[in-house]
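[1] Model the structure of this input:
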Amino acid sequence: MWSGLAVATLAAVYAARGVFGVRGRAVAVFVVIANIAAVLCTAWLALEATRTTQKGLVWLLSAGSERDARHRPLLQVVDIYPDREMSGVESLAGPDQLLLEAERRRRVAVAGWGLSREQLRGVGAAAIERFDAAPQPVGISRLDWPERVREGSPLRISGNVAGVDRGRIRVLLGDLELGIAATDPGGEFELDLLAPLPGRYVLDLQVVDENDALVDRGPLPLQVFAVPRLNVLALAASPSFSWRYLANWLSDNGAGLLLRTRVSQEHFLEQRHNVAADLTAQDIDEDTLAAFDIVVADSEAWSRLAAAARERVERLVRDQGLGLLLLTDDVSGAAREALPELAPGLAEALPRSDRHLRFADWNPLPAIDLPALAITGAESLWEDEDGMAVAAFAGSGTGRIGLALRLPVYRWVTAGESDAYARYWQHLLAAIARPQPARLTSQRSSRIPFVGMRLELCFDAAVNPEVELVGPDAATVALPMYRRATGACALLWPYAPGWHGLRNGDETDFFYVYTSSDWRGLQVAERIAATGESTGERAESPAGTTWNLPPQLVFSVLLVILGLLWWEQKRRPVRLVKPEPDGA
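    As a prediction, the model looks like this:
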């Protein structure tokens, strides 16, 4: 802008001198002022041209940039997406070249999809003064999913698709379609599935438009862990369909179960699956309780249990992490008095019919009738549509005590909604049961690592620093570890796509490495975000054209202008005429 203003000033001075033909001293004064202005503008323009060329703003063109070689000075950043090679433009192939150029230029602007975090480290201390972000490419621009899940647990895949109207998302495992979801007008989508059998999978996520034409696709790695066998001690005050369906579901899923049902004042019926423990009539000893992860009892059976047995269960909840889940539909004072001291509270409420159960943002469970009760003063596990808890838990030492309304959820099974029944009970039991030992996991510097990308892996402080990397070809190499305040870390540059394992003793943590052509939209979104954070501002499109002229052209134009001024001065010499006195 200032260069254009200087040139316009010179042109205006020259035009004014040719237009104003006033004779006398005024002409001489104007000529002197015009020449001084021309010399000052010439010097300033030359200084600006030199400064802009040597220490001025240099454009780094990343992939997706629409700038061309007319915008000087500029450099092309060649990375994993070299969209084009421009003739006469210097290319920078790595962070080292970026660092050298940034140290020389000091002022940097970026156009296109931005720089990777590694390239941003290469820019170093240079200030990125401007970022002209190119539009996001068509396809997946955001993708969220749990990389590690337990078998049978809910699996939600969500994200955003850019540039596709009325698109659909398909998830396939081989030729088997696991699910399909449509995008909303903003491109957002959510797809809820159930985790398959234990193992490592690479799902195929596809994006198709309204004509079923493929727009984008990529791998979706998933690790499914086997659910550790849950050992359940169930105490029922009387036989019922609810206990029968629960026992069948637990045994079908490989859980250990001991169900003791009172059939008379002094007689009990015991049903066992995968356990060998025995119970006495009214008491439960500590050794027997140690074999179970959770005690599930209805309020009547709990209240009729010996006081010593109840106290023993509560102590193991506090000290050893045993879980306790009580089921009730009784509003009597005796039922409330039998609740453990740290259990959630009960409150009377109006009976509700055909109410869907919800938890967080999960898909709601089918409608069911609810009793005239609500649970208060605890962390909710299932709620009705009005936000009133029907199942909740409270912490007690190292364990948890849960309270749930006794609901006829077995009717979901008879109505063909077995998945809803499984979700209900799986969430209840997993939240309250004795916690399982934590698995070895690592924190990665990038959630979606690509081949050749610098990747930092960190483990918690308890991990032995002797970690081996197992590649997709089963080759093993020891990782050199270094210590940080949060634990042990290692650096690596994956050389091949596929599953990689981090072996530490008997445990192995797996992660997936993508090819450079996978999920282009996700890579672009990460680069735009990283460059925007380094810049402090983002421009969705170029705000205008910056004219950075080469010095040879600038000096040539200035010499022509000065020559014209000299020639015009010689052609019309100024003669100073003494003014005649008035009245002569």
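[2] all contacts plus neighbour counts: C-alpha atoms, from now on.
    Noted.
[3] Tell me how many other residues surround L339.
    Using other CA atoms under 10 Å, L339 has 19 other residues around it.
[4] Which strands or helices does the helix or strand hosting W412 pack on?
    Using DSSP states H and E, W412 maps to helix 410-414. In terms of contacts (3 or more CA pairs under 8 Å, 6 or more residues apart in numbering; DSSP states H and E), helix 410-414 is packed against helix 241-252, helix 418-432.
[5] Please identify the buried residues of that helix?
    Along helix 410-414, these residues count as buried under the neighbour rule (16 or more other CA atoms under 10 Å): 410-412.
[6] picking that back up, TSV please, covering the helices and strands packed on helix 410-414 and showing mean neighbour count.
    Output for the helices and strands packed on helix 410-414, formatted as TSV (neighbours: other CA atoms under 10 Å):
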stretch	mean neighbour count
helix 241-252	15
helix 418-432	18
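[7] got JSON lines for those helices, with distance to T53 too?
    Listed next are the helices and strands packed on helix 410-414 as JSON lines, based on distance: least, CA to CA, whole Å:
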{"stretch": "helix 241-252", "distance to T53": "75"}
{"stretch": "helix 418-432", "distance to T53": "65"}
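[8] One more, please, to line up against the first structure:
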Amino acid sequence: MTYSLPTPLLPFWLVLALCALLAVGLSVSALRRANRSRRGWRFGAGLLAVVGLWLLAFPPSQPLRSTATDALLLTDGYSADTLRQLLRQLGPGTRFWRYAAPSASPDTSTLSNVAALRQRIPGLQRVHVLGQGLPAANLPELGSVRLTMHSSGPQAGFRNATWARTTQVGKTWAIDGFFDNAGATGAVWVRLRAAGGLRDSVQLPAGRGAFRLQFTPKTEGRAVYELDARTAAANGLRVTPEPLPLDVLPARPLRVLLLAATPSFEFRFLKDYLARQGHSVALRVGLSRGLTQTEFLNQSAAEVGRLTPALLGHTDVVLADAASLAAVSGAEAGALQAALRNGQSGLVLLADPAAALPRTLPARTDFALELQPAKAAQEPQELRWAVASPAKALVPATLRATPALRTLVTTLRRQPVAASRRIGLGQVVVATVAETFPWVLQGRTSAYAAYWSHLLSAAAPPIAPAANILPNDPWPRPNAPLTLRASGLPMAPITVRAATGQPVRVALQQDERVPEWAEGTYWPSTGGWHRAASGGTTSWFYVFRQRQWQGPETQLRQQAAAQWIAQTQSQTQPALAATTNSRPWSRWWGFGLFLLGAGLLWLEEKL
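    So this is what the prediction gives:
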């Protein structure tokens, strides 16, 4: 503890004279008391009151060791133990701030601009960042100041998650991620809530690990699903739900040509299902030799007797059984091969295990059938595909897996029953399951829809890229710069508008590497859905709030900090410039001593 005379000296001498007079007066009063047994008590109480009054006016100062070259910056999730350890190492007088968050205590200053540190500490050489870290966009504000990270341990929550931000009605949508329970034990349930209810869940027996959840949206529009985690115990872990924004688009209408050698329930049910889904369907069924029947749904009548370039130019997917494809002529096979290579049409073949694959099948040598044993072929087997619930069907044959094929559907023993092969820009799909219509009779319409959507999507030609406006950052945040990339649009400003607030115009600059791209910087001020528009093009993107998805945000900040340290800083550590500052005692000490002494004097007089 140190003590120095205040400047100016006049108040000091006045207070000193007042305390001296008070001490003399209280001493004389104590000597005049008739009861001599309590004189010492009265002398001590008077002295305590005088000392308290003096400390209240002029408290002493305590020396504090600090560094003039280092500063501490506290971010979300920092450890108090790490802060105390650094203060012991650097000195208790080292200055620290809380970054971009309301202060939790009145003596912790808040700082929202990293560049302001260099103005507050002119000799600043190193910044210690505790907790989550700084956003990547704020790291250049450090300039030549060194950065040292002090990350906290892992916390319970979702470390990362990926999902498609857009999907189509009727298509199965999935989310993949990793949950970490921060070293705790016990099983954890990860759950997906969508469309007003619990749609899927998975149990992690170890309390941590990768997970995959799925759901099939049935209505179009923008929605925000929820992902949460909890333990089975009533008082166990409860993780705050995280939002899953999803823009559900209308289903893509396909133009499908069905070719069947004979009437069958499979094609009848499939025709009706595709028509109900809004697809254009043309059906050609052989009735007898030289006699065929045609039917058209959601489209006008057309000539479908032969596979011509004109017909295939207006067809997205040709779905045929083995007998009908084997009956096409050489010219028709050539037209189909050309349509596949040009990316105009795709082909789905329902193989017949009783016969070899048609010679007119493109890339026929890459597909090889393997017959199932008689007993296995007569028992329904469970089928699995990428993002759908299992269903059972008769599997008379399977496909031989080769590097040229992409497996679409398998049995439980991972035997392919449907696979695709690229031919030029198109796809050929071969399936060995002959009957799926029993699923409709059994009420398993969702499995039926998912199965055929999976096969038709694999065979359908790709959609030509359309003009769009997308954010480059998968985790946009309020009050942080967000780069918007416009593709296929003229060089004109785009208009961005949140759910609440005024529209903001964002200027675009052409990308130097890809002329078709243009980028602009937008600063969102609030969370939620945002609409970006330019001319007749409209896109939607979601801005997450500050406390949402902290796990992926922490990883991004730590990765950005590691890259910044590796790129801009050498291994040489700057020398610490130790300084000594003084911090005055709290005046409450003097006030408390004064009240204690005055109270004892009052009590002694009443006794």
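[9] where does the TM-score land?
    Put the two chains on top of each other and the TM-score (TM-score structural alignment, normalised by the length of structure 1) is 0.74; 489 aligned residues with a CA RMSD of 3.3 Å.
[10] Tell me which of the helices and strands packed on helix 410-414 of structure 1 lies nearest to T476 of structure 1.
    helix 418-432 (35.7 Å; CA to CA).
[11] In structure 2, which residue range corresponds to the closest one?
    Taking TM-score structural alignment as the measure, structure 2 aligns residues 445-459 with helix 418-432 of structure 1.
[12] what's the mean distance for that stretch versus structure 1?
    Compared with structure 1 after fitting, stretch 445-459 of structure 2 has a mean deviation of 1.3 Å; criterion: mean CA distance after the TM-score superposition for structure 1.
[13] what does that stretch contact?
    170-172, 317, 345-348, 385, 388-391, 408, 420, 426-429, 436-437, 439-440 (CA atoms under 8 Å, 6 or more residues apart in numbering).
[14] Among those, the buried ones, what's the ChimeraX command?
    In ChimeraX syntax, the buried subset of the contacts of stretch 445-459 of structure 2 is picked out as below (16+ other CA under 10 Å):
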select :170,171,172,317,345,346,347,348,385,388,389,391,408,420,426,427,428,429,436,437,439
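[15] Restricted to strands, list the contacts of stretch 445-459 of structure 2.
    In this view, the contacts of stretch 445-459 of structure 2 that belong to strands under DSSP state E are 317, 346-348, 385, 391, 408, 420, 426-429.
[16] those helices in structure 2, which residues are they?
    10-31, 39-57, 80-90, 116-120, 265-276, 309-313, 322-326, 330-341, 374-377, 437-441, 445-459, 550-568, 587-606 (DSSP state H).
[17] Adding distance to G520 of structure 2, write those helices out as TSV.
    Listed next are the helices of structure 2 as TSV, based on distance: least, CA to CA, whole Å:
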stretch	distance to G520 of structure 2
helix 10-31	62
helix 39-57	59
helix 80-90	39
helix 116-120	26
helix 265-276	42
helix 309-313	39
helix 322-326	52
helix 330-341	38
helix 374-377	59
helix 437-441	50
helix 445-459	34
helix 550-568	21
helix 587-606	55
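[18] Relative to S288 of structure 2, which of those helices is closest?
    By CA to CA (comparing all of the helices of structure 2), the closest turns out to be helix 322-326, at 12.4 Å.
[19] quick one on the thing from earlier: closest to A46 of structure 1 out of the buried residues of helix 410-414 of structure 1?
    Using CA to CA, these come closest to A46 of structure 1 at W412, 83.1 Å.
[20] Tell me the spacing between that closest one and S242 of structure 1.
    Per CA to CA, to the nearest Å, W412 of structure 1 is found 11 Å from S242 of structure 1.
[21] how far does stretch 336-348 of structure 2 stretch from start to finish?
    Counting by CA to CA, the terminal residues of stretch 336-348 of structure 2 are separated by 12 Å.
[22] Quick check: V224 of structure 2 touching V248?
    No: applying CA atoms under 8 Å as the test, V224 of structure 2 and V248 come out as separate, 10.5 Å apart.
[23] Please say which of the two ends up with more neighbours.
    V248 (21 against 16).
[24] In contact with the residue mapped onto that one from structure 1, which residues are there?
    Aligned counterpart of V248 of structure 2 in structure 1: V224 (TM-score structural alignment). The contact partners of V224 of structure 1, taken as CA under 8 Å, 6+ apart, are 148-151, 195-201.
[25] which of those residues show up in structure 2 as well?
    For these, the contacts that are reproduced in structure 2, applying both residues aligned by TM-score structural alignment, their matches' CA atoms under 8 Å, are 148-151, 195, 197-201.
[26] In strands, which of the residues you listed fall?
    Among those, DSSP E puts 148-150, 199-201 in strands.
[27] By residue count, what's the longest strand in structure 1?
    strand 214-225.
[28] For that strand, buried residues please.
    Buried residues in strand 214-225 of structure 1 (16+ other CA under 10 Å): 215-225.
[29] could you dump those residues to JSON lines with distance to H71 of structure 1?
    Shown next, in JSON lines, are the buried residues of strand 214-225 of structure 1 (distance: CA to CA, whole Å):
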{"residue": "V215", "distance to H71 of structure 1": "33"}
{"residue": "D216", "distance to H71 of structure 1": "33"}
{"residue": "R217", "distance to H71 of structure 1": "36"}
{"residue": "G218", "distance to H71 of structure 1": "36"}
{"residue": "P219", "distance to H71 of structure 1": "39"}
{"residue": "L220", "distance to H71 of structure 1": "41"}
{"residue": "P221", "distance to H71 of structure 1": "43"}
{"residue": "L222", "distance to H71 of structure 1": "46"}
{"residue": "Q223", "distance to H71 of structure 1": "49"}
{"residue": "V224", "distance to H71 of structure 1": "52"}
{"residue": "F225", "distance to H71 of structure 1": "55"}
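[30] Go through these and say which is closest to A438 of structure 1.
    Distances from A438 of structure 1 to the buried residues of strand 214-225 of structure 1, taken by CA to CA, are shortest for F225, at 12.3 Å.
[31] Pretty sure that closest one sits against R150.
    Yes: using CA under 8 Å, F225 of structure 1 makes contact with R150 at a distance of 4.7 Å.
[32] Thank you kindly, that will do.
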